[in-house]
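*Asks:* Okay, here's the prediction I keep looking at, along with the sequence it came from:
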Amino acid sequence: MTRQLILIEGLPGSGKSTIAKMVSEILIEHGKKVRLVQEGNLDHPADYDGVAFYSAEEFSSLVDAHEACKHILERGATTYQDGFLIPYRKMKEEFGVDFPDHVVQEIFSNDIYELPFEQNVKLITEKWRNFTESVISADGDSITIFECCFIQNPLTMGLVKYNQSKEENVQYVLELERIVQLLNPLLIYIHQQDVAHTFDKAIQERSKEWSNGFIQYYTNQGWGLAEGYHGVEGTVKVLQARKELETEIYQLLKIDKHWLDNSEYNRAACQGGLEKILKISL
């Protein structure tokens, strides 16, 4: 069965972006057609980034409240099921100052990753179904590589944001597995032995704005808030809980999967490990 999807997962700072690029490069060197889709892609074929969902009534109220932006909102929004999808980040890039920041911020409150858990699950799983169907109907030989949207994003909603039960978190990911199984997916999970060290490295390498926002997100809601966690230390505890759940989910998954230890951040060793994984998996 043709391999059409590779999933790269792991905690923040584990090396997902670097390894996703390495996988792409290795495949291209072996003559494969590759589509690399990394975190933050505003045109993600199976996920949403910078996209809000409004019911028809909510969208009508939004347009009425911002008459000056009516043409932008109506041009940018697309009908979807019983409402509208608004790709507000792409719209901001296109229209700039004509699409005011306060309107963008208002729309953000309906971002698909700000919606209630059940609504998020419905929209995301439907997007994955549409992606899978599009790949199958295309009947091509290209391999798509996704970074972090298969396990990380569901658990960011289920555990970190809303503190849903373990069963609900597990079932969210297992439903995605069921949806993509016809694509013969391969999961490569990037393991880090020391979660605290991994997060500290990410803090040192990334902006203060990123680290502050990440810490607030992980400790001011969901499981972190319920446990009373604060600051860097509290964030690490939430990440450790997330890692434990990801490990449990990894063990439950029936798709082809490989556990790649990147604790030493040794690029050569990682390259060699990936070469072996891809050789036996493709």
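*Replies:* Perfect, thanks for sending it. Predicted model only: the values in this text are computed from it and were never measured. Residues are numbered from 1 along each chain as shown.
*Asks:* Going by C-alpha atoms from here, please, whenever you check contacts or count neighbours.
*Replies:* Noted.
*Asks:* Just the buried positions in the helix or strand where Leu62 lies, please.
*Replies:* Taking DSSP states H and E as the definition, one finds Leu62 inside helix 56-65. Neighbour counts over helix 56-65 (16 or more other Cα atoms under 10 Å) mark 59, 62-63 as buried.
*Asks:* from the residues you listed, which single one is nearest Ile280?
*Replies:* When those are compared for distance to Ile280 (Cα to Cα), Phe59 wins out at 49.8 Å.
*Asks:* got a list of what the closest residue to the closest one other than its chain neighbours touches?
*Replies:* The shortest distance from Phe59 to any non-neighbouring residue, by Cα to Cα, 6 or more residues apart in numbering, is to Phe84 (7.0 Å). By Cα atoms under 8 Å, 6 or more residues apart in numbering, the residues touching Phe84 are 53-56, 59, 77-78.
*Asks:* just the strands in the stretch 1-150 of the chain please.
*Replies:* In the stretch 1-150 of the chain, the strands defined using DSSP state E, counting those that start in this stretch lie at 5-10, 34-37, 52-55, 78-80, 83-86, 143-147.
*Asks:* Take this one as well and set it beside the first:
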Amino acid sequence: MTRLFIVEGPPCSGKSSTAKYIGERLSKMGRRVSCVDEGTGEHPADYENSAYVTGGQLASFPPGLREMVRSSGEARVDGYVLSLSKFGGAALQRLLPYKIYDALPWEAEMPVMLDKWERFAEGAEDHTVHVFNCVLLQNPMCETMMRFNFPIEQSLEYIGKIAQAIASLDPAVVYLKDNDIKGSVQAASGGRPGWLESVIKYHEEGAYGRSIGAAGFDGYIACLNERQRRELEILEKLEIKSLVLEDPGKDWAGAYRELGQFIRT
């Protein structure tokens, strides 16, 4: 029986609303549900606003900060993972170069993130269904593809390791395929002040964006279209139950009917 649903898709495709719908349907079916949206705080299977500092790196910190890291961080792999929300001022500035997803080299970041997935799966309660979004495809692709410009084979290798780590939860992926990403982003961006500018900059400055000369809004959309293409290709190759909803935004009622049937299987 599925104990983990993950909703994926490009930005502005309706992932958060769909994850909420899945959680509500499961609750009505009598299942105990833990629904965690992206960016809502500490995530049980992913790192948000966190840093990772190895023991060797910590030795170079000022004694006071060194003690703060040891007392507030989690000892993981060969160092400490800590929430940056617990720090401010000079201490925060000292830790930003070690931020997960934004600053760490891949060889340091990858084992820490896999460790998080493995610990989540091992500790997941038998009678709880978890509902997440973005964490299986979007976040790994933002790293392996957008930030580092790795080939799709390397992205698949890493995502495949995550799939293996959570196999005991009989996971299921719901992918919201958007054939008009540009239109969806344009329609939704007005309600997110400053968001579009920041994501355009992120994609322009990433290794993949630089490799294709991505510039401005159209460059951002080009990155997203290719990311969606790769994500769907990877999803087909994973040994994981999945449902691809084609342009659900055109008919949410119909999409949710199809999704309801998928949840019951």
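*Replies:* Nice, thanks for sending it over. Computed from a predicted model, the values in this text were never measured in an experiment.
*Asks:* now for the residue nearest to Phe59 of structure 1: what does it line up with in structure 2?
*Replies:* Counting by TM-score structural alignment, Phe84 of structure 1 corresponds to Tyr80 in structure 2.
*Asks:* Next: Ala226 of structure 1.
*Replies:* In structure 2, Ala226 of structure 1 lands on Ser211 (TM-score structural alignment).
*Asks:* Contacts only, for its match.
*Replies:* Applying Cα under 8 Å, 6+ apart, we find Ser211 of structure 2 in contact with Asn149.
*Asks:* Just the element for it, please.
*Replies:* Counting by DSSP H and E, Ser211 of structure 2 is part of helix 207-212.
*Asks:* mean shift between that helix and structure 1?
*Replies:* Comparison of helix 207-212 of structure 2 with structure 1 after fitting gives an average deviation of 0.9 Å (mean Cα distance after the TM-score superposition for structure 1).
*Asks:* As a check, name the ranges of all helices in the stretch 1-150 of structure 1.
*Replies:* Along the stretch 1-150 of structure 1, the segments classed as helices by DSSP state H, counting those that start in this stretch run 16-29, 56-65, 70-76, 88-95, 101-108, 117-138.
*Asks:* what about the closest residue to Lys201 of structure 1 other than its chain neighbours, how many neighbours?
*Replies:* Among residues not flanking Lys201 of structure 1 along the chain, Gly13 sits closest, at 6.8 Å (Cα to Cα, 6+ apart). Look at Gly13 of structure 1: counted by other Cα atoms under 10 Å, it has 19 neighbours.
*Asks:* gap between Gly13 of structure 1 and Ser24 of structure 1?
*Replies:* Distance of Gly13 of structure 1 to Ser24 of structure 1, computed by Cα to Cα, to the nearest Å: 19 Å.
*Asks:* try Tyr80 of structure 1
*Replies:* When Tyr80 of structure 1 is compared with Ser24 of structure 1 (using Cα to Cα), they lie 32 Å apart.
*Asks:* next one: Leu186 of structure 1
*Replies:* Counting by Cα to Cα, the gap from Leu186 of structure 1 to Ser24 of structure 1 is 13 Å.
*Asks:* rewinding a little: against which helices or strands is the helix holding Leu62 of structure 1 packed?
*Replies:* Secondary-structure packing of helix 56-65 of structure 1 (3 or more Cα pairs under 8 Å, 6 or more residues apart in numbering; DSSP states H and E): helix 70-76, strand 83-86.
*Asks:* Now do that helix: distance to the chain's middle.
*Replies:* 28 Å (Cα atoms, centre = their mean, to the nearest Å).
*Asks:* residues in contact with the residue nearest in space to the middle of structure 1?
*Replies:* For structure 1, Cys149 is the residue whose C-alpha lies nearest the centre (Cα atoms, centre = their mean; 2.8 Å). Going by Cα under 8 Å, 6+ apart, Cys149 of structure 1 touches 9, 39, 47.
*Asks:* Now that the first one has come up, it's in contact with Tyr189, right?
*Replies:* Yes - using Cα atoms under 8 Å, Glu9 of structure 1 makes contact with Tyr189 at a distance of 4.8 Å.
*Asks:* Of those two, give the one with the bigger neighbour count.
*Replies:* Just comparing Glu9 of structure 1 and Tyr189: by other Cα under 10 Å the higher neighbour count belongs to Glu9, 27 against 24.
*Asks:* Report the separation between the more buried one and Gly15 of structure 1.
*Replies:* Computed as Cα to Cα, the Glu9 of structure 1 to Gly15 of structure 1 distance reads 9 Å.
*Asks:* Identify the contacts common to these two.
*Replies:* Common neighbours of Glu9 of structure 1 and Gly15 (Cα under 8 Å, 6+ apart) are Ile190.
*Asks:* Which residue, other than its chain neighbours, is closest to Lys70 of structure 1?
*Replies:* Per Cα to Cα, 6+ apart, closest to Lys70 of structure 1 is Val63, 5.5 Å.
*Asks:* in the stretch 101-250 of structure 2, which spans are strands?
*Replies:* According to DSSP E, counting those that start in this stretch, the strands that the stretch 101-250 of structure 2 contains are 128-133, 172-177, 241-246.
*Asks:* what range in structure 1 does the first one sit on?
*Replies:* It refers to strand 128-133 of structure 2. Using TM-score structural alignment, strand 128-133 of structure 2 pairs with 142-147 in structure 1.
*Asks:* Could you do the last one as well?
*Replies:* Per the alignment by TM-score structural alignment, strand 241-246 of structure 2 matches residues 256-261 in structure 1.
*Asks:* you'd agree Gly9 of structure 2 is up against Asn139?
*Replies:* No - Gly9 of structure 2 is beyond contact range of Asn139, at 10.9 Å (criterion: Cα under 8 Å).
*Asks:* quick one, which of these two is more surrounded?
*Replies:* Gly9 (24 against 16).
*Asks:* winner for burial among the helices and strands packed on helix 56-65 of structure 1?
*Replies:* strand 83-86 (a mean of 21; mean count of other Cα atoms under 10 Å).
*Asks:* That one: average distance to aligned residues in structure 2?
*Replies:* Strand 83-86 of structure 1 sits 1.4 Å off on average (mean Cα distance after the TM-score superposition for structure 1).
*Asks:* Run a quick neighbour tally on Ile240 of structure 2.
*Replies:* Ile240 of structure 2 has 16 neighbouring residues, counting by other Cα under 10 Å.
*Asks:* The one 3 residues further on now?
*Replies:* Around Leu243 of structure 2 sit 16 other residues, with neighbours defined as other Cα under 10 Å.
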